[in-house]
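# Give the three-dimensional model of this entry:
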Amino acid sequence: MKNSDQLQWIISLIEQADYGNATDYLEQILEVNPGNSTTFCCLVLAYILMGEPEAADATWINQLINADEETIKNTSLELCQLLEQWIVKTLNNQQLDQAKSMYLALRSIDEEYHNPALQDLLINEIIFLGQKLESINKYKEAIEIYLEVLDLNGKQNEVYYQLAYSYYKLENYTEAKKWAYRAIKSGYRLGDSHYLMGIIAEGLEDYVLANTSYQNAKIFYLNNNHNDASKYHLAGKCAEKLGSSSSANEYYKKSITLQPNTLAFYLSLAELYEKQQQYEQQISVFGDALVYFPRHTQVFAKLGQAYLHLGQTNLANYYLGYSYYYSDELGSLSQALEHLKSFFDNYFNHELVDFNFYRDLSKCYLVSNYTKDALNILRLALDLFKDKEFTINRLIQSTFPILYSSLQEINFYRQNFALNLAETCQLKPISSSEKIDFLESLITGSNFYLSYQGRNDTILQKKYGKWIQDNLKKILPEWTNQNRLTQKCENLLSRKIRIGLISFRLRGLGLLYLGWVRYLNHERFHITVYDFINSSEKTDAGLVEDFTRYSDQLVTVSINCLSGMDIANRLISDNLDILIYTELGLDPILNLLCHLRLAPIQCTTWAHPITSGSPAIDYYLSSQLMEPHNSQRHYTEKLIKLPNIAFPLPPVDFIPDNKSRTDFGLENDKIIYLCSQSLFKYLPQHDWIFPEIAQRSNNFCFVFVDPPNGPMVTKFFQQRLETTFGCLNLKYQDYCHFLPRLNNADFMNLNLVADIFLDCLSWSGGLTTRQAIGCNLPIVTCPGKFMRARHSYAMLKMIDVTDTIASNAEEYIKMAVKLGLDDQWREQIRSKMKYNKQKLFNDRDCIRGLESFFIEAVAKIK
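Next up, the predicted model:
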């Protein structure tokens, strides 16, 4: 290998954070050629990045001792340039600690070093991190960050204000007052700084200073507002603090008039009326707010409370119910059910004619696992809303229990779906007046829970897909013609292949296919990611920043603001060659789009591992390791088995919180079997496995986690376990522990304190298995006959840890018991996983397979 090639290879090791090997090779090169300045600079860089500044300093000092002045000057310049490049790179990757370490190293190398642009870039990123910490109430950590900024540059007016605010939130008012004075003295946002000083002074019970500060803030806001609505709002806050309610009322109303689409303005005015017990006026304010915020949970909650104050219980139930309904809190729909049911029971005789209410009430019943009640509400709606026949029938058709009580119940609802589908396919042709209702029905419900019955759904999915396609050909013929787009695959030798990825789950399931976007050859392919969101969502959350970084274009599509056909027009205007629906079957919005022809080649993936049934989807991108023999018969699409597991999963990278078992309410002397799949994946015919394992030791404990639907579904699951454990004269409470829904950090820590991961037999773990492997947690799995029950099997095969792959349920039980009783074997499995797990991550073989598929598929179209 040439020296330049060898050095480039070592730099690639540094880029992959393989610092140990990189430093070993660099030191070997320097032993042979100690005068190689580039190698020396890379060695200093590697030591800094691996968190060993002492080694970096020692390397630099050794260079100073052994080199002449001219060499030192040239090497210093080269090292500074290299560190500057890597500071920008690490900032782009949000690796602030590394960026700061390199910047401090720059200042250490050259005492006169000064690069204002680079310093500002670093400081701005650190301040942004501090503000993010504040947003999640980590004020102590934020203060540490802000003080680091002052170490880099002591003149940071914004930091004075942020320090004052963080100390105030920690109730350290003396320290907060000190920094607030500095913010005011610096002239930073004087209105806000004076106001902050006011609330700090209240904390110190210095009411003279508080009144003076609020008066100064109000004067500043009013004298510098230029009809700025936010300034009037802040002046209103000051007026309230100064005891002038009438002035506050005036300023709040002025802010709403100038800027009626800001919720905070309405909330302040309504709160003022609430303090004065003027509930009718408060209701009026929120009525105006609903025009701009029709689904805001806080507005509904406040309206409900206001009606309670007026003694109007029924209206209070309506608004309180919807405050829960629109909330993202765990179990919110079950809480909404109590209020909406009460409202409905009292209103029914007055002929409630609001279709949305019937739909929402049925959803509340459904997620609480009261499936029959949900169906009854929908059938009532079917009699009342004749113009919504297709939509309501679709809702009825897609209504399944979230959790089944028995195998007989699975059979009942499966037969019910099949009969309903047969009746639907025999309906009269769609008339022009029914066209809108039919199209809306397609984005109303999905067959999501059908696939959780453990059966082959290909025939049912195909029949449903054909019915949709046949009707769309009649009412939207131009959108279903495959031949009309074939010419768009022309001139590929002179341009990139245009690929689009559609996702409604970018922030979660996006972890699966992020590697596609990252590692595909962007010299050959142009990749557009379409991020479907509800209009209330933030567009910069979760993995979106990564998709923005690695894609050629990220397009945010608000499904609440656009119709299905508007979205279709937007997609087709991008002239894509290949369109990939990453998780078809999860979300109804995609149910319409996937039956249209929006690109010459259309695909789906195993992010939702079941066939789409749509004739408009050409290929199913699956995994070579996951698919069983003769698996094409499970798909209506042409099956493409990409190498390994098809996705280059990223490594599990997180900083443990050092939580112990007691933090999760678990006993230290128990063997913890983690059963962390969503509860609806556990079918009743497999419940017997748990007591069969449990009867072998009193120290065995199964840990389950509440599903997103909340504790109501958990309650039904516990009833099943009570029956199954009772068959062996055991109490499930002695062996089963249920945890509330966990955030990602706690979920990862739970994997660290567990002993064994028990894979679900009917639907294998995907991202949950990735997390278990990342935590070296032994996995017991038993591959099923469908790909959706073979994810863990494939991942274990990929990392060559196959000792705990069972061939049947009985062997699964034996392995689980042996792992629980044999500490030595369990540790051997852990060690093997720790050594091999890197084989699972950032796989490039699947990328090469994907690229080959794209090129071959496009060639066939031409």
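# make it CA atoms for all contacts and neighbour counts henceforth
Noted.
# residues touching K218, list them.
Residues in contact with K218 (CA atoms under 8 Å, 6 or more residues apart in numbering) are G191, L234, A235, C238, A239.
# in which helix or strand would I find it?
helix 207-223 (DSSP states H and E).
# all helices for the stretch 151-300 of the chain, in order.
157-169, 173-186, 190-203, 207-223, 229-241, 245-258, 263-275, 279-292, 297-309 (DSSP state H, counting those that start in this stretch).
# neighbouring contacts of the second one?
Residues external to helix 173-186 that are found in contact with it (CA under 8 Å, 6+ apart): 157-158, 160-161, 163-168, 190, 193-194, 196-197, 200-201, 203-204.
# List the buried residues in that helix.
Y173, T174, A176, K177, W179, A180, Y181, R182, A183, I184, S186 (16 or more other CA atoms under 10 Å).
# To compare against the first, here's the next sequence to fold:
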Amino acid sequence: MNASEIPSLESSFIEALKSLQAGEILTSRQAFESIVRDYPDCKEAWYHLGEICQKWGDFENAIDHYTHVLELDPAIQEVYNNLGVIATLQGLPDLASGYFFKALEINSEFAPAHLNLGQLFLPLGQYDLFAYHCLQALNIDASLERTYFQTGMNALLKGDFTQAEALFSVIVKYSGTLRVSALLKKTFCLQRLGRDSEALGCLDQAYELDPDGTIALMRAFYLPVVYRSEAELNQWRDQLTAKLETLEAEQANLSFRRLHEMDWYPFYLAYQGQNDLEIMQRLARLIQPHVPALSPLQEKRPREKNLRVGWVSRYFHTHSVAQCFLPVLNNFPKGTVHLLFQVPGSRQDLMPGRFQAAIAAVLPLSEVLAQAQEQIQAQELDILIYTDLGMEPFGFLLAQNRLAPLQYLLPGHPVTSGLKSLDGFISSRVLEGPDAQQHYQEPLVLLDHPLVNFPNQAQHPVIERAQTGLPAGRLYACPVTLFKLHPGFDKVFAALLAADPEAQILCFQDQSPEIAAILKTRWQELLGPDSERMHLLPWQSAERFQELLPHFDLVLDPFPFGLGTTAYLALQAEVPMVSWPGEFLRGRVVQALYQTLGIQTGLATSLEDYVTQALALAQNPELRQAWIQTLRQQKHLLFESSLGGQELAVFLQDAQARKLQQETV
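Presented below is the predicted three-dimensional model:
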């Protein structure tokens, strides 16, 4: 091509940029490559080629193109920053930091380099350097505050509370518009890290900055993840009650502008093992006046023969709540319209199962409470069912209003909501004690059978004990999340370890190392040298746990909050369990399963009886074999049973018929 035929640099560059801005990556790359062939001194073209290759993950060519830029002009801060990003992605932190610092030598107020240096130091645990560079970036570019906040939220949702706390701490120090919100999120992280005093300090600081009723409520309901002793547990409960009284006295002067930021419902309250009805009623009375009011329900849809049923939860993915309740959709009459409402924060993947064919739609709800309520009302449901209330705050706020003619609560979190807006708490006679209504604000609906329709899953081939990594000895497993381990249950551990020199007790760590350390200290103080036979194993995947189950000599059902779906897994693996049924539903699941199966061995009537039966089942092969034989004869009564689901469908149809009759009258 003659020189006269070479397109002008300006026109070629403009066309290449247009292609790049239009997202035509291949076309723009070819255009810039043509430019550098014709105009090899065009550093801008080399730079854009480097950016394109970097975005494609073609780091080798990206580095080559950026090197050409620096040969033409060694003082371009963006190039050093991009080379630092590539080095970070390649796992070369020392090289990356060198590039970022070079960019800052050129321009000490280049915010992206400070931002990237901070992000580089964060996973390395160099929190002082992380905070310094983050604050530098924020002081240069205030818009980064929201970027840091979202990065903190991402870390929090992944369960990386240490990194999330560091990110929110930077925003708190920056003192920008998100300072109070960052303090609330930092509190959440500190709670999960077992740093309760610091967490309460954050709430106090947030309240000083914004004396909002929501923050005062969060301060009142703050509870540790685990307790150091029963005395500490009771002290926290007394503090909660006292703070509630103060809030009730000051209610007229409180506003609740930050209800949407309420980071926790009193989830950990249920694990204290006491009757929570009065506390939950008081919580409901405090919040209800501040929830957006809706106009009364008006019937617009012509009456149909088929029910329209809405289901509300955050846990429709593969989760114990979904495992327990989604299969009951199969038990409704054909034509029933089932709508699943996902509260904010839900995972988008739906638990697989045959029931999916019964679902008419899955509807994500708005993060704005009033809009979410309107979304549900717009569906003109006959019945609205909350599978759980108590594990996150949004559902609790939704349930304050009547969004359907009939509203019910299932025991996904087996505690009363304290709300008057619900028409019933649906449970089972085999799950509840004789005075159960005294534990619920909602009218108690007792089915004859549990709702759970647990599949009879194929068992994994039994692997050799040597492959499991389990300790030698007799294995007593307590496979629950750590916050279920009430200090009072430690007496069982102590008695078993004292009575059985071969006993090894297995628990599973699903919380932060800091929370685990609190438990280990508690056990060391109580058990002394025997604490060496207490094992905190890593939390296991579902598949791996089922491989380990057959090697357990016994599963311990903790009290006062016992096993749930894990009890079904233990029965499938034919591993005996010992349980001391409590007063509340949350501690009566194993006894309900045993009652269904006709099993008596393993149901204790006292702490001493619990220990005696545990030792007998773990040590006596004949007793264990008799237990297994009874289980095998009756297993069909428990697994793949749709009786509870059928009862629920009939009950809801009857309730709808009664409602229509009342309206007609």
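# Can you give me the TM-score here?
The TM-score (TM-score structural alignment, normalised by the length of the second structure) is 0.79; 591 aligned residues with a CA RMSD of 4.0 Å.
# which among the buried residues of helix 173-186 of the first structure gets closest to F547 of the first structure?
A183 (37.5 Å; CA to CA).
# In the second structure, what residue corresponds to F704 of the first structure?
Taking TM-score structural alignment, the alignment pairs F704 of the first structure with C507 from the second structure.
# cool, and T802 of the first structure?
Per TM-score structural alignment, T802 of the first structure is aligned with Q600.
# Also A381 of the first structure?
Match for A381 of the first structure (TM-score structural alignment): A206.
# Surely its match and V180 touch.
Yes - A206 of the second structure lies in contact with V180 (CA atoms under 8 Å); the separation is 5.3 Å.
# which stretches of the first structure form strands?
497-503, 525-533, 553-558, 578-581, 601-605, 619-623, 638-642, 671-675, 700-705, 736-739, 756-758, 779-780 (DSSP state E).
# so where is the fifth one in the second structure?
Per TM-score structural alignment, the counterpart of strand 601-605 of the first structure in the second structure is residues 406-410.
# Tell me, how many residues neighbour the residue opposite S313 of the second structure in the first structure once aligned?
Under the alignment (TM-score structural alignment), S313 of the second structure pairs with S503 of the first structure. Other residues lying near S503 of the first structure total 22 when counted by other CA atoms under 10 Å.
# what residues are up against S503 of the first structure?
G510, V529, Y530, D531, F532, Y581, T582, E583.
# How about V555 of the second structure?
Y476, A477, C478, P479, A570, V575, P576, M577, V578.
# The fifth one -> the first structure?
A570 of the second structure maps onto A772 in the first structure, with residues paired by TM-score structural alignment.
# V713 of the first structure and S368 touch, don't they?
Yes - using CA under 8 Å, V713 of the first structure makes contact with S368 at a distance of 6.3 Å.
# neighbour-wise, which of these two wins?
More crowded of V713 of the first structure and S368, by other CA under 10 Å: S368, with 27 against 24.
# Translate the more buried one into the numbering of the second structure.
That one, S368 of the first structure, aligns with L193 by TM-score structural alignment.
# ok, and the closest non-adjacent residue to that match?
E514 (5.4 Å; CA to CA, 6 or more residues apart in numbering).
# same thing with A616 of the first structure?
Using CA to CA, 6+ apart, the closest residue to A616 of the first structure is H595 (5.2 Å).
# ok, back up a step: of the contacts of V555 of the second structure, just say which sits nearest to P211 of the second structure.
Among these, and counting by CA to CA, the member closest to P211 of the second structure is P479, at 41.6 Å.
# Now do the contacts for that closest one.
L506, C507, F508, V555, L556, T566.
# can you redo the residues you listed as TSV with distance to L89 of the second structure?
Output for the contacts of P479 of the second structure, formatted as TSV (distance: CA to CA, whole Å):
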residue	distance to L89 of the second structure
L506	39
C507	37
F508	33
V555	45
L556	46
T566	40
